[in-house]
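[1] Give the three-dimensional model of this entry:
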Amino acid sequence: MKAWQILGLGPLLLMTGVVWGYGSSSSSKACAKPGFSQFYPADKADVPANSKFSFLASPNTQPDTIRVVVKDLSAAIAVKPVAQGYQVSGTLPAVLHGTFARINISAEGANQCKGSGGWLVNIGE
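    Purely as a prediction, here's the structure:
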């Protein structure tokens, strides 16, 4: 009786191996979020009003989707392709002074995956 049970398990094991060989459909829709680095000025730095800022966006970033908001105010930016991705630069809004402000970044990457980042600066008078 045990021999028949063991022989009966063989086809079941083969079938599960075939099913696992196809993988899941979610693996083809992997999300590649854009990354941000090399923030200037540094995090929590003291900066004068109307200062320039810059950062590097990863190569998988769609450059036309990059948005920068500083304390609920949109910042005008310039995007330049470089070997490591995209160099993004801009100027802090002139109306901000004597306050801490977060430079918020948002963008889309491959498969419309959204990424965000940012850093904090102390804007002087």
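[2] Going by C-alpha atoms from here, please, whenever you check contacts or count neighbours.
    Fine.
[3] would G17 count as being in a helix?
    Yes - assessed with DSSP: H, G, I helix; E, B strand; the rest coil, G17 lies in a helix.
[4] distance of it from A3?
    22 Å (CA to CA, to the nearest Å).
[5] Likewise for I123?
    80 Å.
[6] of these two, who's got more company?
    I123 (20 against 7; other CA atoms under 10 Å).
[7] tell me the contacts of that one?
    By CA atoms under 8 Å, 6 or more residues apart in numbering, the residues touching I123 are 46-49, 96-101.
[8] for comparison, sequence B:
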Amino acid sequence: MKVSNTWKTVFLLTSLVFNQTAFAETPAEEAEKKCVKPKFRDFTPAHQAEATPGSDIIFHINRHADPLHVKATAKNLPIPIKVVDKKTFYYVSGKLPAELQDGFARIHVEAKGNEGDCIGQDGWLLKIKTTTDAAKPSEASNSAALESKLQ
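    Below you'll find the model as predicted:
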């Protein structure tokens, strides 16, 4: 028994139509999407390192983050950041606010996930050293050198 080309075409079109509906997502399945939080890594400067106000900070975020919803703060001061897509991760860079004073500052970073309403958070601690404090020891050594020359 030979099947005609018309029947083959009808069978093919019917199977394609029903195949689409079989693999379609229902609204309940869409609501069940799991939340995958973005992960942060490679913080520069490292945790508990010394940094000056205005120095660069760099970190990486995995691909589960939405690059338009990434933010960073230091002592509740916003840090302007730039997000670059590196195909397997996001490269984020910025500068510490100039308003930071001596002491410690936690760099708090957060990003919204691509799927769902997940928010990934992380951070690290930096010791903030102002440039005026770094200049004081050299001024003291200069004044000591001048005193020794005068004697």
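[9] any chance you could map the helices in structure 2?
    5-23, 27-31, 131-150 (DSSP state H).
[10] For D122 of structure 2, which of these is the nearest?
    helix 27-31 (26.7 Å; CA to CA).
[11] mind listing what's buried in the closest one?
    For helix 27-31 of structure 2, the neighbour count (16 or more other CA atoms under 10 Å) marks no residue as buried.
[12] What are the contacting residues of that helix?
    So helix 27-31 of structure 2 is in contact with no residue, going by CA under 8 Å, 6+ apart.
[13] Report the contact partners of the nearest residue to G85 of structure 1 once chain neighbours are set aside.
    In this structure, G85 of structure 1 finds its nearest non-sequential neighbour in P59, 3.8 Å apart by CA to CA, 6 or more residues apart in numbering. Contact analysis of P59 of structure 1 by CA under 8 Å, 6+ apart lists 34, 84-86.
[14] As a markdown table, those with neighbour count would be great.
    Shown next, in a markdown table, are the contacts of P59 of structure 1 (neighbours: other CA atoms under 10 Å):
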| residue | neighbour count |
| --- | --- |
| P34 | 24 |
| Q84 | 10 |
| G85 | 19 |
| Y86 | 21 |
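[15] Just those residues: which are in strands?
    The strands, defined by DSSP state E, take in 85-86 from the contacts of P59 of structure 1.
[16] if we can go back for a sec, to which residue of structure 2 is the residue nearest to G85 of structure 1 aligned?
    The equivalent of P59 of structure 1 in structure 2 is R63 (alignment by TM-score structural alignment).
[17] Not counting its neighbours along the chain, what's nearest the counterpart of V79 of structure 1 in structure 2?
    Alignment note (TM-score structural alignment): V79 of structure 1 maps to V83 of structure 2. Spatially, and ignoring its direct neighbours in sequence, V83 of structure 2 is nearest to V92 (4.5 Å; CA to CA, 6+ apart).
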